[in-house]
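Asks: Pasted the sequence and its predicted model underneath.
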Amino acid sequence: MVDAQQNVKKDRPVYRNIGLAQLIKYRLPWAGKVSILHRISGATLFLMLPFLLYLFDQSLASEISYQKFQAITGNVLVKIVLLGLIWSFLHHFCAGIRYLLLDLDIGVEKLDANRSAIFVFFLGLALTALVGLKLFGLY
C-alpha cells in the first residue's frame, strides 16, 4: 500500500511558480491569451471611460468645441491612440460574446474553445483594421 502511494506521488506533475525570466518562454494557449487580452481591454476601457465621457460632453457643448476636437483628432498620434481604444472595445465585445456562449455550454470542448479563441482574436483584429481604414481616411 505504501508503494502504491509513493508511485502516485511520483507520477503527479509538479507545479511551480513561474519566474519573470521564465514568463517569456511560457507558451499560453489561445484561450489564455484571449482571456488576458479581455481583462486588459476591459481595464483600459474602464480607466479611459471618464476621459472619453468628458471629451464626448465637450464635443457636444458647442460647434466651436466640436471643431476643436475634430482638429485634435486629425493628428496621427491621436488616431493611433483612438485605434488602440477601438481595438480594446471590439476585442472586449467579441470576447464577451464568446464567454457568454461558454456560459451557455456552447463550445466548451477543448478543440471548440481553442477555435473560438482564435476566431475572436483575429475577428477583433480584422474589425479594428476595417475601422482603422475608415479612421485614417483610406476607406
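Replies: Arrived safely.
Asks: contacts and neighbour counts: CA atoms only from here.
Replies: Fine.
Asks: If we go by neighbour counts, what in the helix or strand hosting residue 124 is buried?
Replies: Per DSSP states H and E, residue 124 falls inside helix 110-135. Buried residues in helix 110-135, defined by neighbour count with 16 or more other CA atoms under 10 Å: 113-114, 116-121, 123-125, 128, 131-132, 135.
Asks: before we move on, what about stretch 80-90?
Replies: Buried-residue list, stretch 80-90, by 16+ other CA under 10 Å: 83, 84, 85, 86, 87, 88, 89, 90.
Asks: correct me, but residue 128 touches residue 89?
Replies: No. Residue 128 is not in contact with residue 89 according to CA atoms under 8 Å; the separation is 9.3 Å.
Asks: Next up, a structure to set beside the first:
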Amino acid sequence: MGKTVKKQRPVNLDLSTIRFPVTAIASILHRVSGVITLVAVGILLWLLNLSLSSPDGFLQASAIMGSFFVKFIVWGIMTALAFHIVGGIRHMMMDFGYLAETLEVGKSSAWASFGITVVLSILAGVLVW
C-alpha cells in the first residue's frame, strides 16, 4: 500500500489580507454588473409597462420615480450598465487585437475602464436627478 503524504500548505483564512490585482477586480465587477443588469431589466420592464398601461399608470410610475430611494436604485443600475458596457468593449478590443494581451495593457485598460465608468456614473447621476 502506498504511503499517503500530507502536504502542509499555508492556509490564509483572513480574507482582508488578500490583495486582488486590478485585472481580477475588473473581471469580478464585470460579472457582478452583468447580473445586476439582468435583474434590472425585469424591474425596468415592469416600470415601463406600468407607465404605458394607462394615464393613471403613467402617474403611478412618475410617483414611483419621484422617490429618492428609487432614483438611487436607478442610478446604481445605470452605473452597473455603464461599467458592464465599458468592460465589454475593453474585452472586445482585446479579442479583436486592438489592445495587446499583456499584463501592463490589462492593468492600464482596467484602470481606464474604472475611470470612464466614474465619468459615466456622474453623468447618469445628473440625468437621474
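Replies: Right, received. Where do you want to start? No experiment lies behind these values; they were computed from the predicted model shown.
Asks: Quick TM-score on the pair, please.
Replies: For this chain pair, the superposition-based TM-score is 0.84 by TM-score structural alignment, normalised by the length of the second structure; 121 aligned residues with a CA RMSD of 1.9 Å.
Asks: picking that back up, kindly name the residues of the second structure that line up with the helix holding residue 124 of the first structure.
Replies: The alignment of helix 110-135 of the first structure onto the second structure (TM-score structural alignment) spans residues 103-128.
Asks: with the second structure superposed, average distance for the longest helix belonging to the first structure?
Replies: Ranked by number of residues, the top helix in the first structure under DSSP state H is helix 30-61. Superposed on the second structure, helix 30-61 of the first structure shows a mean distance to its aligned partners of 1.2 Å (mean CA distance after the TM-score superposition for the first structure).
Asks: and that helix, which stretch of the second structure?
Replies: Using TM-score structural alignment, helix 30-61 of the first structure pairs with 22-53 in the second structure.
Asks: How about the matching stretch, which residues are buried there?
Replies: 22-23, 26, 29-30, 33-34, 36-37, 40, 47, 50-51.
Asks: tell me which of the residues you listed is nearest to residue 64 of the second structure?
Replies: residue 47 (8.8 Å; CA to CA).
Asks: Correct me if wrong: that closest one contacts residue 61.
Replies: Yes. Residue 47 of the second structure is within contact range of residue 61, at 6.3 Å (criterion: CA under 8 Å).
Asks: wait, what's in contact with the residue positioned nearest the centre of the second structure?
Replies: Central residue of the second structure (CA atoms, centre = their mean): residue 33, 2.5 Å from the mean position. Residues in contact with residue 33 of the second structure (CA atoms under 8 Å, 6 or more residues apart in numbering) are 80, 81, 83, 84.
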